[in-house]
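Q: sequence unknown, structure follows:
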């Protein structure tokens, strides 16, 4: 349930959301009951309000898509929307199953720090990066890329296909890992799905 107040320009001025249903009413069994729908989907957006077990269940369901009922007999694109810093780490255990993730800078840093903290992380420094809010006040997309580049690379190295780093009024930056290139050979894509984002 979401209640939003819009200003005179149509922008959200205030909002209150109750995400309890997503956190308590959705479980692995509920996800499994929609397996056929998952197979027909082109894109699955996984909301960070879902608990880690549900995020993993969606990823696993998408990976099992096969057969005549599948969407062009291809796996759906799985897109993770973190929704908040606290909930951004809910996909840590299944990053390899994500084709896209669209964190803001703070969410991206939290996700990367979560990867760095795992016992099997061996591709560089495992120390967490600072989370001070002032770090994420960028004046340009270039400044964001300079600050966030290592965090984005950590997520790509952990298996995410592409990161769409959202920067508010500055737009967004898309960074593609090696896996998305392999996916393009398996699936033809056009339109916005193949486009680069910009501010």
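A: Arrived safely, thanks for sending. Everything numeric in this text was worked out from a predicted model, so none of it was measured.
Q: going forward, measure contacts between C-alpha atoms and count neighbours the same way
A: Noted.
Q: residue contacts, the residue nearest to residue 90 when sequence neighbours are not counted?
A: Excluding the flanking residues, the one nearest residue 90 by Cα to Cα, 6 or more residues apart in numbering is residue 52, at 4.6 Å. Contacts for residue 52 (Cα atoms under 8 Å, 6 or more residues apart in numbering) come out as 90, 91, 93.
Q: Pasting the second one now:
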């Protein structure tokens, strides 16, 4: 997000060890505010080890995030009440403990701050259940989407697609839409306003109510030089050009759009999902609309998969805008439900 011109406040916990010190140094060199980083002696900085298959897809992973669950407490979150309450949005990931997730949602709810929930994994995605009514947006992949729907449903009442059916990345977009629609509609019924379902090389489904308004207070947005260039180049490419009116208050209709991924010369898939979410959030904070912001996220993810580093050293606004325009031009209106 910082490389896209946004200045986020990170709130987390790390150890006073080599990994923790490296991260702090890196963040400071990047110009990021580290006020929200709690460095605790005698604990291990969270780490993850991933195993990828021959196609570069994640096959298995082992994560050690006990420091976050133990030390990123509600009391630490409440110390940043004012800064959260004046932020344009809040992003939470499912590595937080259930108690901390609820505390953060409480601050956001009391302040009218929209919340994005990042599921992290199939297992941890179920942590959305107690806080779903406070979540504005979530960004699951196909399997996490089904896991979240199952976590929120009454056992035996709904028959969502089995998780193993979501493992075939070669399925057509039409098939994926048919397979995932029940779960997407169900999550909207549970109070979530916007779904960004990531489909890997198949792009992203955007599922929302017609009257969705992610950024409730546009005054909190901060237009940056980077976002200004994007706004200028993407003018006219937005939800307003779609065959529905997403600003009509009082409508209960549900709209699903598909934005395709742009072709990429894959070097590494590590970091692509994080870059998509980071690009989306940075663009929203910079004044772009939902559709434009998702397209920017897709473009940033492409830059990530074509880089050996998880996050490329820098981004070109002209290149990101061009790729975003390409994705928006190929977007599809999948359908409407009630």
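A: Received it, and whenever you're ready, just let me know what you need. Predicted, not measured: the structure shown is a model, and the values here were computed from it.
Q: Would you pull the TM-score for this pair?
A: TM-score of the superposed chains, computed with TM-score structural alignment, normalised by the length of the first structure, equals 0.76; 179 aligned residues with a Cα RMSD of 2.9 Å.
Q: before we move on, the earlier item: residue in the second structure paired with the residue nearest to residue 90 of the first structure?
A: Counting by TM-score structural alignment, residue 52 of the first structure lines up with residue 98 in the second structure.
Q: go on, residue 126 of the first structure?
A: In the second structure, residue 126 of the first structure lands on residue 157 (TM-score structural alignment).
Q: Then residue 21 of the first structure?
A: In the second structure, residue 21 of the first structure lines up with residue 67, judged by TM-score structural alignment.
Q: contacting residues around the most centrally placed residue in the second structure?
A: Note on the second structure: the residue nearest the mean C-alpha position is residue 277, at 3.7 Å, using Cα atoms, centre = their mean. Shown in contact with residue 277 of the second structure (Cα under 8 Å, 6+ apart): 139, 297.
Q: Within the helices and strands, which one has it?
A: Using DSSP states H and E, residue 277 of the second structure falls within helix 272-285.
Q: next structured bit after that helix?
A: Beyond helix 272-285 of the second structure in the direction of the C-terminus, DSSP H and E gives the next helix or strand as helix 290-305.
Q: Show me what that following helix is packed up against.
A: Applying 3 or more Cα pairs under 8 Å, 6 or more residues apart in numbering; DSSP states H and E, one finds that helix 290-305 of the second structure contacts helix 272-285, helix 317-329.
Q: now it against helix 272-285, angle please.
A: Interaxial angle, helix 290-305 of the second structure versus helix 272-285 (axes from the mean of the first three to the mean of the last three Cα atoms, to 10 degrees): 140 degrees.
Q: Surely residue 144 of the first structure is in contact with residue 135?
A: No - if you go by Cα atoms under 8 Å, residue 144 of the first structure and residue 135 don't touch, sitting 9.3 Å apart.
Q: who has more neighbours, these two?
A: Between residue 144 of the first structure and residue 135, counted using other Cα atoms under 10 Å, the more crowded position is residue 144 (21 against 13).
Q: Tell me which residues touch the closest residue to residue 128 of the first structure other than its chain neighbours, please.
A: Once flanking residues are discounted, residue 128 of the first structure sits nearest to residue 113: 5.0 Å by Cα to Cα, 6+ apart. Residue 113 of the first structure sits next to 126, 127, 128, 129, 151 when contact means Cα under 8 Å, 6+ apart.
Q: among the residues you listed, which ones are buried?
A: 126, 151 (16 or more other Cα atoms under 10 Å).
Q: a markdown table please, covering the contacts of residue 113 of the first structure and showing secondary structure.
A: Below are those laid out as a markdown table (DSSP: H, G, I helix; E, B strand; the rest coil):
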| residue | secondary structure |
| --- | --- |
| 126 | coil |
| 127 | coil |
| 128 | coil |
| 129 | coil |
| 151 | helix |
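Q: Which one of the contacts of residue 113 of the first structure is nearest to residue 178 of the first structure?
A: Nearest to residue 178 of the first structure among the contacts of residue 113 of the first structure, counting by Cα to Cα, is residue 151 at 16.0 Å.
Q: In the second structure, what residue corresponds to that closest one?
A: The alignment partner of residue 151 of the first structure in the second structure, by TM-score structural alignment, is residue 183.
Q: Mind listing what's buried along the helix or strand residue 104 of the second structure falls within?
A: Element membership of residue 104 of the second structure, judged by DSSP H and E, is helix 98-111. Using 16+ other Cα under 10 Å as the test for burial, helix 98-111 of the second structure gives 98, 100, 101, 102, 103, 104, 105, 106, 107, 108, 109.
Q: show me what contacts the fourth one?
A: Which is residue 102 of the second structure. Going by Cα under 8 Å, 6+ apart, residue 102 of the second structure touches 130, 131.
Q: roughly how far apart are it and residue 305 of the second structure?
A: Separation of residue 102 of the second structure from residue 305 of the second structure (Cα to Cα, to the nearest Å): 34 Å.
Q: With residue 92 of the second structure instead?
A: Separation of residue 92 of the second structure from residue 305 of the second structure (Cα to Cα): 24 Å.
Q: So for the two, which sits in the more crowded spot?
A: residue 305 (23 against 19).
Q: now the counterpart of residue 147 of the second structure in the first structure: how far from residue 92 of the first structure?
A: Under the alignment (TM-score structural alignment), residue 147 of the second structure pairs with residue 110 of the first structure. Noted for residue 110 of the first structure: a distance of 10 Å to residue 92 of the first structure, by Cα to Cα.
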